[in-house]
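Chemist: Here's my sequence, what's the structure:
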Amino acid sequence: MDQPQGSAFARPLAPAVVSELREVLGGRLQLSEAIRQQHGSCEAHFETMPPDAVAFPHSTEETARLVQICARHAIPVIPYGAGSSLEGQVVATTGGLCIDLSEMNRIVAVHAADLDCTVQAGVTREQLNEYLRDQGLFFPIDPGANATIGGMAATRASGTNAVRYGTMRDAVLSLTAVMPDGRIVRTARRARKSSAGYDLTRLLIGSEGTLGIITEVTLRLHGIPDAISSAVCAFDTLQGAVDTVITAIQLGVPVARIELVDEVGIGAINSYAKLDLEEKPTLFFEFHGTKASVDEQVEIVREIAIDLGGGEFVWSNLSEERSRLWKARHQAYYAGLSLRPGSTGWATDVCVPISRLADCILETRADLDTTQIPTPIVGHVGDGNFHVLFVLDPASEEEAAEAARLNDRLVARALAMDGTCTGEHGIGLGKQQWLIEEHGPGVDIMRLIKRALDPGNLFNPGKIFAMP
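Modeler: The predicted structure follows:
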């Protein structure tokens, strides 16, 4: 099967190229070893592969000028947001220029009457929601990390609110992007629907920087609900917790968030976040709407949970309490790593049809119970997506091989259930062979698109699939 490949592109930047880049950016072109190393790594277990230089543009036009220089000199380009990717999307497999968009962090416009806004790619989701709060609006896509909006679009992120509000695919109305030849393209207008030509917006969403560099994003917004209520509920069995999710979804209860953390994960969260949750399979809920509709949702879900072995609902209705609860859930990755100081995390995810969720999670947990590697399961289970974290000894080749074997079994199981090899992490370096297994000849079509838009294979080379 295809594997990530190196390239003859990898070489130090020539002094003449550095001079051209500095004409655009001045001191915002960085060549220091520390900054290059930082930009050649991600949150996950992949080897650090630094770029040859890091650029910090402030506008779409500057980004386009950088790309034009790189195109003339056949220099690879790697877009970078917050560096929170989990499948090696930002590592520089062939050297080249890393374009860090984090300083493009201006909120361009908010159209409150139309429930949309336009932001530069480096705006983070927390920054955006802080800005919107006084206008009674919020942006719901929440992958956990304080990721940049451009990075979230590039990886087709989703997260805890996806069960009600959808993913980045649903949230993005339009993109501005710099293409591999340096052209600037706006993919759509702000209209809520259009039948005008190919859907370039969704072609770029999820392309992981291989087709274009996203520099501005126009987003759908939502009104802040009148009532928000959060709760946790522990279950006697993992089966009961997952069946509660399936039943609630099949009954059409519009829960905003349903998050699963198994007993291994709860133990880690308790220790890391100083909580005292029961160390059992646990669901984290959040309900949005009017007070009457929230009360109705709560009662329905409570009855389902009681029937399936759930315990008492522990409520967090105050904003500070809800924030503490969800912060603990969002820190599950770091909580897992704390189970084993000095460890390396290998986070993986799959997504299956909701009717197969219980089978997939239970079979996976049984697999994981055969290893001594700590392996918490967490998941945005309301839409069939869950994650496994392998907490590895970085010096142990045996553990790495065991994790790879268990991950292969997990992904093969999900595909056999007509699921996907990744619900939200993307392909990057880590799941290229499974992309081929999932899409078959469709990957050849993806390669044709890549070759047409980026004939020199300069945009994030080596990611998603190899180019023969």
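Chemist: Every contact and neighbour count from this point should use C-alpha atoms.
Modeler: Will do.
Chemist: Tell me the secondary structure of Leu283, please.
Modeler: Using DSSP: H, G, I helix; E, B strand; the rest coil, the structure places Leu283 in strand.
Chemist: That one contacts Val261, correct?
Modeler: Yes: in this structure, Leu283 is within contact of Val261 by Cα atoms under 8 Å, at 6.5 Å.
Chemist: Nearest residue to the middle of this structure?
Modeler: In the chain, the residue lying closest to the centroid (Cα atoms, centre = their mean) is Ala157, at 4.0 Å.
Chemist: you'd agree that residue is up against Thr167?
Modeler: Yes: Ala157 is in contact with Thr167 according to Cα under 8 Å; the separation is 6.2 Å.
Chemist: For these two, list the residues in contact with both.
Modeler: By Cα atoms under 8 Å, 6 or more residues apart in numbering, Ala157 and Thr167 have these common neighbours: Ile141.
Chemist: Looks like Ser85 contacts Glu43 (just checking).
Modeler: Yes: counting by Cα under 8 Å, Ser85 sits close enough to Glu43 to count as a contact (6.3 Å).
Chemist: so how far is Gln5 from the closest residue to Lys291 other than its chain neighbours?
Modeler: Of all residues not flanking Lys291 in the chain, Ala227 sits nearest, at 5.3 Å (Cα to Cα, 6 or more residues apart in numbering). Distance, Ala227 to Gln5, using Cα to Cα, to the nearest Å: 51 Å.
Chemist: about what we covered before: the residue nearest to the centre of the chain belongs to a helix?
Modeler: No: Ala157 is assigned coil when assessed by three-state DSSP, not a helix.
Chemist: More neighbours: Ser85 and Glu43, which one.
Modeler: Legend: neighbour count by other Cα atoms under 10 Å for Ser85 and Glu43, higher for Ser85 (25 against 16).
Chemist: Pull out the buried residues from the longest helix seen in the chain.
Modeler: Of all the segments of type helix in the chain, defined by DSSP state H, the longest one is helix 397-416. Residues of helix 397-416 classed as buried by neighbour count (16 or more other Cα atoms under 10 Å): Glu399, Ala400, Glu402, Ala403, Leu406, Asn407, Leu410, Val411, Ala412, Arg413, Ala414, Leu415.
Chemist: do the same with stretch 216-232
Modeler: Buried, per 16+ other Cα under 10 Å, within stretch 216-232: 216-222, 224, 228-232.
Chemist: one more to put side by side:
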Amino acid sequence: MSVNNATRRFVGGWQRAFSANASLKRPSTNRAPNTVTLRQTSRWTSRSAFALAASAGVLGFGIAALTFDGYSRRTASLFDAKAPGPKYASMSDMELALQEIREEIKANGEDEDIISTDSEELHAHGYSEWSTVNPEGLPVAVAYPRSTEQVSIIARICHKYHVPIIGYSGGSSLEGHFSAPYGGISVDFAFMDKIIQFNKDDMDIVVQPSIGWQDLNTELSRMDSGLFFPIDPGPSAKIGGMIGTNCSGTNAVRYGTMKDWVINLTVVLADGTIIKTRRRPRKSSAGYNLNGIFVGSEGTLGLVTEATLKLAIVPEETSVAVVSFPSIRDAASAAAGIMQAGIPVASMEVMDEVQMRVINLGGATAPRVWKEAPTLFFKFAGTKTSVRDNINQVKSITQANQGSHFEFAKDEREQKLLWSARKEVLWSMLAMRKEGEEVWSTDVAVPFSRLAELIEVSKKEMDDMGLFASILGHIGDGNFHESIIYDRTKKEEVAKVEKCVKNMVNRALDSRKHPHRGHEALTDMAKKTIADFECAVDGTCTGEHAIGWGKKASLLREVGPDTVSVMMQIKGALDPLWIMNPGKIFDIPR
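Modeler: I've put the predicted structure just below:
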């Protein structure tokens, strides 16, 4: 019997073993209106959820041990060979922990029950419709803290009982980040979505983790501040998750990534200790750069409850332009010319012909119909004179690289129209699905000079496999995404997708071997590409989606066991019980 089948049968046994109990009070939450409704409708009772979480801890640990035995041996030098791996709370201990959390929260003046064991809430906090992976298991409860102090109480009691803690803000991550393979408590920051302090003269702002970046910018605009927060990932992203994954978005080519905009953080550690990483000046040489440790740590080292963020000046003038090309290579050549000319574009995005067709079929930008060809999207920002000059320079370079149908926005309405295609990518792909189908979306990043080759070969492989897949990317910084629609009920189709994604990641990392060697159908340019790929590309398995549960093996391949060992040492020092989002980034030690 396979490990996965054994897991399903064991979990099923727990579900059948318990009858329905009344759910505890579910706190009201204000969810975003564009939240995708989950298609899975399995019902979980409070008792069966507890049971599943307990069994998930045992099974998840066993699966990790079986699957990553070689990995564990390579990192075993970090731990006492005789010391056991982490042991998580039993079902009865989890119940005691929940009771104690409720009592202490109430004793500290909170009248409303902040803990939910509602079955739908548990499912929504343990399963993601758009994630590439969904490990078995659900949290036993969802906590909705209202303050840093309440988060500290939750962490301290979970630490006492060895209960896993999984942070949750926007729930839009793609690599299984908020899954609960070992049960535990999901800490949802839905009620911590406020602006705490705005320092206009210093151009910074203190916020809680569940405020969305779009809501933050709306509020800054309402205050007529003349400032904005420039990091712009998916529209549903929240600041907490953006910090956890060190996200970026379409503005990265000009403004960088999340790490570049964090001044300081308030963090609750695994044992409930509250720390602030540094003070508010924009530069400091005081000790270790703790921001650099927590930004991108995916909730495995602590829970961020406040963040002080830099803000940027709203440009005097902005504009958007689009231009289509006969091939991805032509588009990439144009992008390279623009970067090498030093033209300060605010954003430069690429979408292939498949993605442009998906936008048309989805109808999200109707009545606009797009040319179904590889397309570059540009944002320009600056003074009126500089924006005009930059548009003219970009137009000249794109025309020299076979670009056509160059169109730039003449007013704000046209800007929104032209840029809307780029922002509707995920929703358009989701709208294309039929019953039983999923969208697998993943990313890699490579040095800019290797991007065109990698995209071309990856597209060729997806076409050869007969997959309905598209390419889009932040072409200005070498980061691109594959989005693949597949039928999850067909094993052979799932296998194709997994192979395609694995090959893409491996090409980005080193690409010494290539699956299309000798393929006569390739163009001369593609054959040259294969020869070029004999040397290491020196890319990364993820430019902005992070590791989560889904890319742990790729991380090990990318940085090697010694570097992963250093990461695990940091994890072990800050979270010796391994209760903070366990199983993410790397496996728990045995």
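Chemist: Could I get the TM-score for this pair?
Modeler: Aligned and superposed, the two chains score 0.97 in TM-score terms (TM-score structural alignment, normalised by the length of structure 1); 468 aligned residues with a Cα RMSD of 1.7 Å.
Chemist: And the contacts of the longest helix of structure 1?
Modeler: 348, 350-352, 360, 364, 367-368, 373, 390, 392-393, 420-421, 434, 438.
Chemist: Equivalent analysis for stretch 200-210 of structure 1, please.
Modeler: Against stretch 200-210 of structure 1 from outside (Cα under 8 Å, 6+ apart): 78-79, 89, 153-157, 168-169, 172-175, 187-188, 211-212, 426, 428, 450, 459-461, 463-464.
Chemist: Could you tell me where that stretch falls in structure 2?
Modeler: Mapping stretch 200-210 of structure 1 onto structure 2 (TM-score structural alignment) gives residues 290-300.
Chemist: now swap in stretch 78-86 of structure 1 and tell me
Modeler: Stretch 78-86 of structure 1 lines up with residues 166-174 of structure 2 when matched by TM-score structural alignment.
Chemist: same deal with stretch 167-177 of structure 1?
Modeler: So stretch 167-177 of structure 1 sits over residues 257-267 in structure 2, by TM-score structural alignment.
Chemist: which residues are contacting stretch 289-303 of structure 1?
Modeler: If you take Cα under 8 Å, 6+ apart as the criterion, stretch 289-303 of structure 1 is touched by 225-229, 244, 248, 253-255, 287-288, 313.
Chemist: now with 10 Å?
Modeler: 224-231, 233, 244-245, 247-249, 251-256, 285-288, 304-305, 307-308, 310-313 (Cα atoms under 10 Å, 6 or more residues apart in numbering).
Chemist: coming back round to it: can you measure across the match of stretch 78-86 of structure 1, start residue to end residue?
Modeler: End-to-end distance (Cα to Cα), stretch 166-174 of structure 2: 15 Å.
Chemist: which residue ranges form the strands in the stretch 201-350 of structure 1?
Modeler: 213-220, 222-223, 227-234, 257-261, 282-289, 314-316, 344-351 (DSSP state E, counting those that start in this stretch).
Chemist: and of those strands, who's closest to Tyr198 of structure 1?
Modeler: When these are compared by Cα to Cα, strand 213-220 sits nearest Tyr198 of structure 1, at 17.7 Å.
Chemist: from the chain's centre, how far out does that closest one sit?
Modeler: Computed by Cα atoms, centre = their mean, to the nearest Å, the chain-centroid distance of strand 213-220 of structure 1 equals 16 Å.
Chemist: same thing with stretch 401-408 of structure 1?
Modeler: Worked out by Cα atoms, centre = their mean, stretch 401-408 of structure 1 lies 22 Å from the chain centre.
Chemist: Pull up the aligned stretch in structure 2 for that stretch.
Modeler: Against structure 2, stretch 401-408 of structure 1 falls on residues 495-502 (TM-score structural alignment).
Chemist: Check the mean deviation of the matching stretch from structure 1.
Modeler: Aligned to structure 1 and superposed, stretch 495-502 of structure 2 gives a mean residue distance of 0.9 Å (mean Cα distance after the TM-score superposition for structure 1).
Chemist: Out of the strands of the stretch 201-350 of structure 1, which gets nearest to Gly382 of structure 1?
Modeler: Closest to Gly382 of structure 1 of these is strand 257-261 (Cα to Cα; 5.4 Å).
Chemist: State the span of structure 2 onto which that closest one is aligned.
Modeler: The alignment places strand 257-261 of structure 1 over residues 347-351 of structure 2 (TM-score structural alignment).
Chemist: Could you dump the buried residues of stretch 216-232 of structure 1 into TSV with distance to Ala121 of structure 1 added?
Modeler: TSV is the format used below for those (distance: Cα to Cα, whole Å):
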residue	distance to Ala121 of structure 1
Glu216	5
Val217	6
Thr218	10
Leu219	11
Arg220	15
Leu221	16
His222	20
Ile224	23
Ile228	29
Ser229	31
Ser230	31
Ala231	33
Val232	34
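Chemist: I'd like to know which of the residues you listed is nearest to Val17 of structure 1.
Modeler: Glu216 (26.5 Å).
Chemist: burial measure for the nearest residue to that closest one once chain neighbours are set aside, as a count.
Modeler: In space, and not counting its chain neighbours, Glu216 of structure 1 is closest to Gln120: 4.3 Å by Cα to Cα, 6+ apart. For Gln120 of structure 1, the count of nearby residues is 28 (other Cα under 10 Å).
Chemist: residue contacts, the aligned residue in structure 2 for Gln120 of structure 1?
Modeler: By TM-score structural alignment, Gln120 of structure 1 lines up with Gln208 in structure 2. By Cα under 10 Å, 6+ apart, the contact list for Gln208 of structure 2 reads 147-148, 189-196, 238-240, 265-266, 304-308.
Chemist: With distance to Ile300 of structure 1 as added columns, please give the strands of the stretch 201-350 of structure 1 in CSV.
Modeler: Below are the strands of the stretch 201-350 of structure 1 laid out as CSV (distance: least, Cα to Cα, whole Å):
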stretch, distance to Ile300 of structure 1
strand 213-220, 29
strand 222-223, 24
strand 227-234, 14
strand 257-261, 14
strand 282-289, 12
strand 314-316, 15
strand 344-351, 25
